[in-house]
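S.K.: The sequence and its predicted three-dimensional model are supplied below.
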Amino acid sequence: MRYLPLTQDDRSAMLARIGASNIDDLFVDVPEEARLSGPIAGLPLHASEMAVEKHMRRLSKKNLAAADAAFFLGAGAYKHHVPASVDHIIQRGEFLTAYTPYQPEIAQGTLQMLFEFQSQVARLYGCAVANASMYDGSTACWEAVAMAGRVTKRKRVVLSGALHPHYAEVVKTMAKFTEDEIASASPALQAAPDNAGLIARIDDQTSCVVVQYPDILGRIPDLTEIAEAAHAKGALLIAVNTEPVALGAIKSPGELGADIVVGEGQSIGVGLQFGGPYLGLFAVRDPKHVRQMPGRLCGETVDAEGKRGFVLTLSTREQHIRREKATSNICTNSGLCALAFSVHMTLLGEKGLRALAAENHRLACLAADRLTKIPGVSVLNDAFFNEFTLRLGKDARKVVRTLADRGVLAGVSLGRLFPAHDELADGLLVAVTETTTEEDIETLASALEEVLA
């Protein structure tokens, strides 16, 4: 039985109130070819629960899970080992409180965890203040751009050509509604990032410069000179980090002059899970910018009896204050993923994170050395952490598909990430983590040798 509480008169009144002549007017932003004109072909109109379960189980068996293959995929989502203790701890009763506490001070377990999470992210990023998380890295990137506009009162955004293309697309999509001018660039297959070219695009109207660190090709840009150039023009530097484990080995973006640091926290505590949910991280280097941050902040205080307690210190989102005064329409933080991140980070500690980062880099170097012994294969990067770009001399998309059929997930082809740039077609982005074995590396090398022969 369908639940349709509205009558046709109700719908007509609602459409008239918002100035739409019919339902189709609400979908004008969806391309015509993407709209359904009827039921989905091949799907029955109804089926029993048992039949649906069996069908979905058959479909799931077609998946090649990360744990069942030699796995070298990265590009913003990384396979790391998450200790079983993380899942155990996040299910403890202390944390089974209101997911979004509307009377927050009652939920002391949630608030304390978020306070510790913020402290960890701030230290990891080299910043003064971090918020209680965002949806994911790409939306955090846009929120940083919007914040920079509020701080500088400017509308021009300079994107590095080596910013993850999905992050760049999110920024461009959201900018349509804010009338920000997005100055993007094409990536270049060269050993080091083109800092000079990026700096040359900064002008007196620029609100911010967005740089990925390490970048989409695995290179590690010098943020210091970019920060100096941006600040000289009155702009802010936004650093995007998609692999937080890297910050156990390289300097933090805040330490190098980034004003806003955002990124994806999935690598720590959160498995790949076939695409989500993930965890957006957001921090600022200068406390004076705190009130322009999106989301919410948890703080530490004392109660009337002098006992330590936690409060919702700042909440600038539209769920809590008048909509026109909100800095963001983000309606929640990724609370469960933030908890998993914080638990995993606590289990690691500083020494553990540095050791994990060192192991990632060691195995990546082994992989790069082995793969460059294959005739016609070269490594693009001068420097990298656990991800680097190979030049194969032929279309990497075809190579990736062939190797996937052999049970080897070789990496992400640049042709897939940048389909409009044929000059990148022979690039293959390879990621190596502590879960990669030397046997996996040899499996990839041997299979790649056969395919390229």
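M.R.: Looks like it came in fine.
S.K.: Every contact and neighbour count from this point should use C-alpha atoms.
M.R.: OK.
S.K.: Please list the residues outside the host helix or strand of residue 86 that contact it.
M.R.: Assigned by DSSP states H and E, residue 86 falls within helix 84-90. Applying Cα atoms under 8 Å, 6 or more residues apart in numbering, the set of residues contacting helix 84-90 from outside is 269, 336, 339-340, 343-344.
S.K.: got a winner among those residues for most neighbours?
M.R.: Comparing the contacts of helix 84-90 on neighbour count, residue 340 comes out first with 27 neighbours (neighbours: other Cα atoms under 10 Å).
S.K.: And the strands in the stretch 201-350 of the chain?
M.R.: Secondary structure of the stretch 201-350 of the chain by DSSP state E, counting those that start in this stretch: the strands cover 206-212, 236-241, 260-264, 280-284, 296-302, 308-315.
S.K.: So which of those strands is nearest residue 127?
M.R.: Among the strands of the stretch 201-350 of the chain, strand 280-284 comes nearest to residue 127, with 5.5 Å by Cα to Cα.
S.K.: The closest one to strand 236-241, inter-axis angle?
M.R.: 150 degrees (axes from the mean of the first three to the mean of the last three Cα atoms, to 10 degrees).
S.K.: tell me how far strand 280-284 is from the chain's mean position?
M.R.: 11 Å (Cα atoms, centre = their mean, to the nearest Å).
S.K.: which residues sit against it?
M.R.: 121-122, 125, 127-131, 133-140, 144, 254, 259-265, 290, 334.
S.K.: Now do it against strand 260-264, angle only.
M.R.: 170 degrees.
S.K.: How many neighbouring residues does residue 388 have?
M.R.: Neighbours of residue 388 (other Cα under 10 Å): 29.
S.K.: so it sits right up against residue 382, yeah?
M.R.: No. Under the criterion of Cα atoms under 8 Å, residue 388 is not in contact with residue 382, lying 9.5 Å apart.
S.K.: what residues do the two have in common as contacts?
M.R.: Contacts common to residue 388 and residue 382, judged by Cα under 8 Å, 6+ apart, are residue 219.
S.K.: For residue 255, which non-adjacent residue is spatially closest?
M.R.: In this structure, residue 255 finds its nearest non-sequential neighbour in residue 126, 5.4 Å apart by Cα to Cα, 6 or more residues apart in numbering.
S.K.: Below is structure B, check it against A:
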Amino acid sequence: MPYVPHTDDEVRDMLATIGVDSIEDLFAEISSDMRPASFDMPEGLSEMDVLTKLEAMAARNATDRVSFLGAGFYDHYIPAAVDALTMRGEFYTAYTPYQPEASQGTLQAIFEYQTAITRLLGMECANASVYDGGTALYEALMMAVRKTKRRKIVVSEALNPIYRVMLASYTSNLDIEFVTVPHKDGQTDIEGLKAAIDGETAALLVQNPNFFGSINDFTELFNACRENKAVSVISSYPVLQTLLKTPGDMGADIAVAEGQSLGLPLSFGGPYLGIMTCTKKMVRQMPGRIVGRTEDSEGRTGYVLTLQAREQHIRRQKATSNICSNQSLCALRALVHMCALGEMGLKRAARVSVERAHVCAERLTAIDGVEMLTKGPFGNEFAVTLPINAYEAIARLTERGYVPGFPLGRYYKDLENGLLVACTEKTSEEQIGIFAEMLKGALK
């Protein structure tokens, strides 16, 4: 899009209208130490030159790497139908469905998404308006604080550390007490968490599979929450929910997830989708919007915004959140992805991902000095310890075209040699074999 600057005459007219003589006078209230050092910008380029420059920069990105990187974000196959349908103009340009009479398509899509997500997670209610998995977890935390009028949050250290950093950031100016229960060699310490829950606890935050890939059944732990009138919150991995016991079956009050694995490509940090579900008793605390289905005076089906508790809609002090936004396009991609694969397709993607991870674990632990950190059942992700620093191994393999995983030492100081490895249905056994041989060579 071309940019046409103001003429000198237009600038003088605007300054005269404001009542100042120069641009410098306009910014006189800003102290000199807070002003930009210089406005000496490079000369502009033509559209053709800009495109040539940006294409050259984009070509420097390595797009041919074989990646075993996960840590909450996964490279699953996305059916071509997802792009074909969600790029249609009526979906792609739609934003907030404030006028139901003009937004029936968008409202129905959100309603169908809510239905699919509640079935996937075994919960009763869902919204479609949270940025990402970490934000959804924060919103769940605040739901619990409002519901219980308590400020203590019990957190498993096996919860995604990226999310824990986000929680600390969002609550830095709030009177929230975090009690973090350490992991045990990559395992969620269920007994430690249970002991930490008491009559002052607002919420328990856990993850399944946890950050290290380990699978748990939190039914008894959630019962302990219920006995202490605390809110149980679980962060889930949507793809594996077709194989695992659902949050609803475990008795969770709130279940959240990162929806990227459902039809959203890994693309330099986004877009992401915060999946958020809860029981009916918690729905009044849920942020964002909930779409409902009804009938008009002539008996025709219609869709409406049944519940919207944002500061734009109600008195600010009664709003549940002011940071949620409309994620309907990302939610639509997740819906189309789930519908395109169907129940059997989702289960197959999950099953193959898990099978490939177990094959990979066997191949890697056959290498001298490589041992499993993850004990017990795991999904499509697992942790190993290496005889060298994980960063060193990552550097050696990445330069040869293979990204071996996530360095656990980035967030866990005692696991500098720990490597988190993920597989999906896109990971071939041939790639696993090459990865194992390359790692074996790198460790010599």
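M.R.: Yes, it's here. A quick note: this is a predicted structure, and the numbers were derived from the prediction, not measured.
S.K.: Once they're superposed, tell me the TM-score.
M.R.: Overlay of the two chains. TM-score (TM-score structural alignment, normalised by the length of structure 2): 0.90; 430 aligned residues with a Cα RMSD of 2.8 Å.
S.K.: for the contacts of helix 84-90 of structure 1, which one is nearest residue 200 of structure 1?
M.R.: For the contacts of helix 84-90 of structure 1, the nearest to residue 200 of structure 1 is residue 269 (39.0 Å; Cα to Cα).
S.K.: Helices of structure 2, start to end?
M.R.: Remark: helices assigned in structure 2 by DSSP state H are 8-18, 23-26, 47-58, 80-86, 89-92, 104-121, 133-148, 161-170, 190-196, 219-227, 247-250, 328-365, 390-398, 429-442.
S.K.: Relative to residue 317 of structure 2, which of the ones you listed is closest?
M.R.: Closest among these, once you apply Cα to Cα, is helix 133-148, at 12.3 Å.
S.K.: Quick one: work out the angle between that closest one and strand 254-258.
M.R.: 170 degrees.
S.K.: so where in structure 1 does helix 133-148 of structure 2 end up aligned?
M.R.: Under TM-score structural alignment, the match for helix 133-148 of structure 2 in structure 1 covers residues 137-152.
S.K.: Identify the residues contacting the nearest residue to residue 22 of structure 1 once chain neighbours are set aside.
M.R.: In space, and not counting its chain neighbours, residue 22 of structure 1 is closest to residue 15: 6.6 Å by Cα to Cα, 6+ apart. When contacts are counted by Cα under 8 Å, 6+ apart, residue 15 of structure 1 touches 21-23.
S.K.: Quick one: map residue 376 of structure 1 onto structure 2.
M.R.: So, by TM-score structural alignment, residue 376 of structure 1 is matched to residue 369.
S.K.: so how far is residue 281 of structure 2 from that match?
M.R.: 51 Å (Cα to Cα, to the nearest Å).
S.K.: what do you get for residue 372 of structure 2?
M.R.: Counting by Cα to Cα - residue 372 of structure 2 and residue 281 of structure 2 are separated by 41 Å.
S.K.: neighbour count winner among the two?
M.R.: Neighbour count, other Cα under 10 Å: between residue 372 of structure 2 and residue 281, residue 372 has more, with 18 against 11.
S.K.: Tell me the counterpart of residue 207 of structure 1 in structure 2.
M.R.: Match for residue 207 of structure 1 (TM-score structural alignment): residue 202.
S.K.: repeat for residue 277 of structure 1
M.R.: By TM-score structural alignment, residue 277 of structure 1 lines up with residue 271.
S.K.: re the thing from before, tell me if I'm right that the match of residue 207 of structure 1 and residue 143 touch.
M.R.: No. In this structure, residue 202 of structure 2 is not within contact of residue 143 by Cα under 8 Å, at 9.3 Å.
S.K.: Would you mind telling me which of those two has more residues around it?
M.R.: When residue 202 of structure 2 and residue 143 are compared for neighbours, residue 202 comes out ahead with 29 against 24, by other Cα under 10 Å.
S.K.: ok, the more buried one - contacts?
M.R.: 144-145, 148-153, 229-231.
S.K.: Go through those and name the one nearest residue 165 of structure 2.
M.R.: Lowest distance from residue 165 of structure 2 to the contacts of residue 202 of structure 2 (Cα to Cα) belongs to residue 153, with 14.4 Å.
S.K.: now the closest one: how far from residue 175 of structure 2?
M.R.: With the distance defined as Cα to Cα, residue 153 of structure 2 ends up 11 Å from residue 175 of structure 2.
S.K.: Neighbours of the closest residue to residue 438 of structure 2 other than its chain neighbours, how many?
M.R.: Counting by Cα to Cα, 6+ apart, residue 438 of structure 2 lies nearest to residue 397, which is 6.9 Å off, once chain neighbours are set aside. Neighbourhood size, residue 397 of structure 2 [other Cα under 10 Å]: 17.
S.K.: residue in structure 1 matching residue 397 of structure 2?
M.R.: The criterion is TM-score structural alignment: under it, residue 397 of structure 2 has residue 403 as its aligned partner in structure 1.
S.K.: Would you confirm that that match contacts residue 409?
M.R.: Yes. Between residue 403 of structure 1 and residue 409 a contact is recorded at 6.6 Å, counting by Cα under 8 Å.
S.K.: Tell me which of the contacts of residue 202 of structure 2 you also see in structure 1.
M.R.: Retained in structure 1: 144-145, 148-153, 229-231, out of the contacts of residue 202 of structure 2 (criterion both residues aligned by TM-score structural alignment, their matches' Cα atoms under 8 Å).
S.K.: Put together a markdown table for the residues you listed, with neighbour count and distance to residue 74 of structure 2 on each row.
M.R.: Formatted as a markdown table, these follow (neighbours: other Cα atoms under 10 Å; distance: Cα to Cα, whole Å):
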| residue | neighbour count | distance to residue 74 of structure 2 |
| --- | --- | --- |
| 144 | 28 | 29 |
| 145 | 21 | 31 |
| 148 | 16 | 35 |
| 149 | 13 | 36 |
| 150 | 18 | 35 |
| 151 | 19 | 33 |
| 152 | 23 | 32 |
| 153 | 24 | 28 |
| 229 | 18 | 35 |
| 230 | 28 | 32 |
| 231 | 25 | 29 |
